[in-house]
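Asks: I would like the atomic coordinates for the input below:
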Amino acid sequence: MRRRSLLAATATLPAAALLGGCGFALRRPPPLSFERLALVGFAAGSPMEQALRRLMPQTVTLVDAPQQAQVVLESLLERRERVVSGTTSFGQVRDMVVRVRFRYRVSTRAGKPLVDPSELLQYRDQSYNETLALAKELEQTELYRDMETDIAMQVLRRLETVREI
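Replies: Sure, this is the predicted structure:
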């Protein structure tokens, strides 16, 4: 019995060594070159602002007043959209496209632009069935949250390029 467990452990050792050298690492927020950031222009309870706050590295402090920040991220447009992309011959909805559009700019507290006004757009296709309306609504909520997280990660990667403060 002891010999069998020793053989099993010896057989799994090369597999573990291969996995250890594959370069796998958990996804982390990118390191940012500044310490204080102000998020302005977001609506109260904005899902995009919540996603940015959730993904912000711990090395960055979010401040309320732009005068206290080194960098200001201003939301110019944040919109969730839903468009019908396919119908049946009876006019019933079969396919939809859900989109999240986010336009922003990044500047210093004095107003000097660090990142030109940019727009990010994410969209997902979604099938639709009226008999599963509640489930499709929950799926749509998850799709929106996933897209907002993707956009927030893209914004953080763009903030990583900000060097001159």
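Asks: From here on, just use CA atoms for contacts and neighbour counts.
Replies: OK.
Asks: helix, strand or coil for the residue positioned nearest the centre of the chain?
Replies: Nearest residue to the geometric centre of the chain (C-alpha atoms, centre = their mean): Thr149, 2.0 Å. Thr149 falls in the helix class when you classify it by DSSP: H, G, I helix; E, B strand; the rest coil.
Asks: I'd like to know how far Thr88 sits from Asp146.
Replies: Taking C-alpha to C-alpha, to the nearest Å as the measure, Thr88 falls 28 Å from Asp146.
Asks: Which one of these two is surrounded by more residues?
Replies: Between Thr88 and Asp146, counted using other C-alpha atoms under 10 Å, the more crowded position is Asp146 (16 against 9).
Asks: Could you also give me the structure for this second sequence? I'd like to compare it with the first:
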Amino acid sequence: MNRRSALGALGAAALAGCGFELRRAPELRFSSLALAGFKPKSTLADELRRQIGTSTTTIVADSPAQAQVVLEALTDAREKSVVASTAFGQVRELQLRSRFGFRLRTPQGRELIPATEILLSRDMSYSESAALAKEQEEEALYRSMQNDIAAQVLRRLASVPAL
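Replies: Below you'll find the predicted structure:
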């Protein structure tokens, strides 16, 4: 056995011994969930559906009446502000923010998670000479924040006790 193979085997054994395992979707304690209050064609709602779809215990119901719990979107907004500019008024740095407010309730109206807001922000340099590339970078940052928000929402849903 060569040195590289031995080091690889040793590394794998160390990871197995420390309890390392790949991140997976949190186990939710309810069988069905409905998404309500999202804008039509909401990319955040699509990401939540996708992440909940990886769960082995929970499905996304078509309507709140068919679901055990309802995740209600209160706010879903993207914001952009100028953080720094030159003496000539050219933008040099932007701050992107993604804000998501939600609550979790039963179809009968019993509140399981009160109104909660998740706010993420990212700073981004800006140059007018690379405007198209910066536009693509902005979309990538918003997509990353959206995935992070969906993961945080799922972790909060996992903390809800069984009904």
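Asks: TM between them?
Replies: Put the two chains on top of each other and the TM-score (TM-score structural alignment, normalised by the length of the second structure) is 0.91; 160 aligned residues with a C-alpha RMSD of 1.6 Å.
Asks: that older thread, which residue in the second structure lines up with the residue nearest to the centre of the first structure?
Replies: When the second structure is aligned by TM-score structural alignment, Thr149 of the first structure is paired with Asn147.
Asks: check contacts around the closest residue to its match other than its chain neighbours.
Replies: For Asn147 of the second structure, ignoring the flanking residues on the chain, the nearest one in space by C-alpha to C-alpha, 6 or more residues apart in numbering is Glu47 at 6.8 Å. Residues in contact with Glu47 of the second structure (C-alpha atoms under 8 Å, 6 or more residues apart in numbering) are Gln146, Asn147, Ala150.
Asks: Among these, which one sits closest to Arg110 of the second structure?
Replies: Proximity of the contacts of Glu47 of the second structure to Arg110 of the second structure was ranked by C-alpha to C-alpha; the top entry is Ala150 with 22.7 Å.
Asks: which SS state does the equivalent of Glu72 of the second structure over in the first structure fall under?
Replies: In the first structure, the residue paired with Glu72 of the second structure according to TM-score structural alignment is Glu74. Here Glu74 of the first structure takes the strand state, with states given by three-state DSSP.
Asks: can you pull out the helices in the second structure?
Replies: Counting by DSSP state H, the second structure has helices at residues 3-17, 43-53, 131-158.
Asks: Of all those helices, which one comes closest to Glu117 of the second structure?
Replies: helix 131-158 (10.0 Å).
Asks: For that closest one, give me the average deviation versus the first structure.
Replies: Taken over the aligned residues, the distance from helix 131-158 of the second structure to the first structure averages 0.6 Å (mean C-alpha distance after the TM-score superposition for the first structure).
Asks: Show me how far that helix is from its chain's centre.
Replies: Helix 131-158 of the second structure sits 7 Å away from the centroid of its parent chain (C-alpha atoms, centre = their mean, to the nearest Å).
Asks: same thing with stretch 152-163 of the second structure?
Replies: Averaged C-alpha coordinates place stretch 152-163 of the second structure at 14 Å from its chain's average position (C-alpha atoms, centre = their mean).
Asks: Can you mark which positions in that stretch are buried?
Replies: Val153, Leu154, Leu157, Ala158 (16 or more other C-alpha atoms under 10 Å).
Asks: Read off where stretch 33-46 of the second structure ends up in the first structure.
Replies: With TM-score structural alignment as the criterion, stretch 33-46 of the second structure aligns to 37-50.
Asks: Quick check: buried residues in that stretch?
Replies: For stretch 37-50 of the first structure, burial by neighbour count (16+ other C-alpha under 10 Å) applies to Leu37, Ala38, Leu39, Val40, Phe42, Pro47, Met48, Glu49.
Asks: what's the distance between that stretch and the middle of its chain?
Replies: 14 Å.
Asks: Now the terminal residues of it, how far apart.
Replies: 14 Å.
Asks: what sits up against that stretch?
Replies: 60-66, 68-76, 78, 145, 148-149, 152.
Asks: Just the buried ones from those, in ChimeraX syntax?
Replies: Buried members of the contacts of stretch 37-50 of the first structure, defined by 16+ other C-alpha under 10 Å, are picked up in ChimeraX with:
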select :62,63,66,69,70,71,72,73,74,75,78,145,148,149,152
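Asks: sorry, back to before: want to throw the contacts of Glu47 of the second structure into a markdown table with distance to Arg24 of the second structure?
Replies: Shown next, in a markdown table, are the contacts of Glu47 of the second structure (distance: C-alpha to C-alpha, whole Å):
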| residue | distance to Arg24 of the second structure |
| --- | --- |
| Gln146 | 17 |
| Asn147 | 14 |
| Ala150 | 13 |
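Asks: if we take those residues, which one ends up nearest to Ile52 of the second structure?
Replies: Of all the contacts of Glu47 of the second structure, Ala150 has the smallest distance to Ile52 of the second structure: 9.3 Å, by C-alpha to C-alpha.
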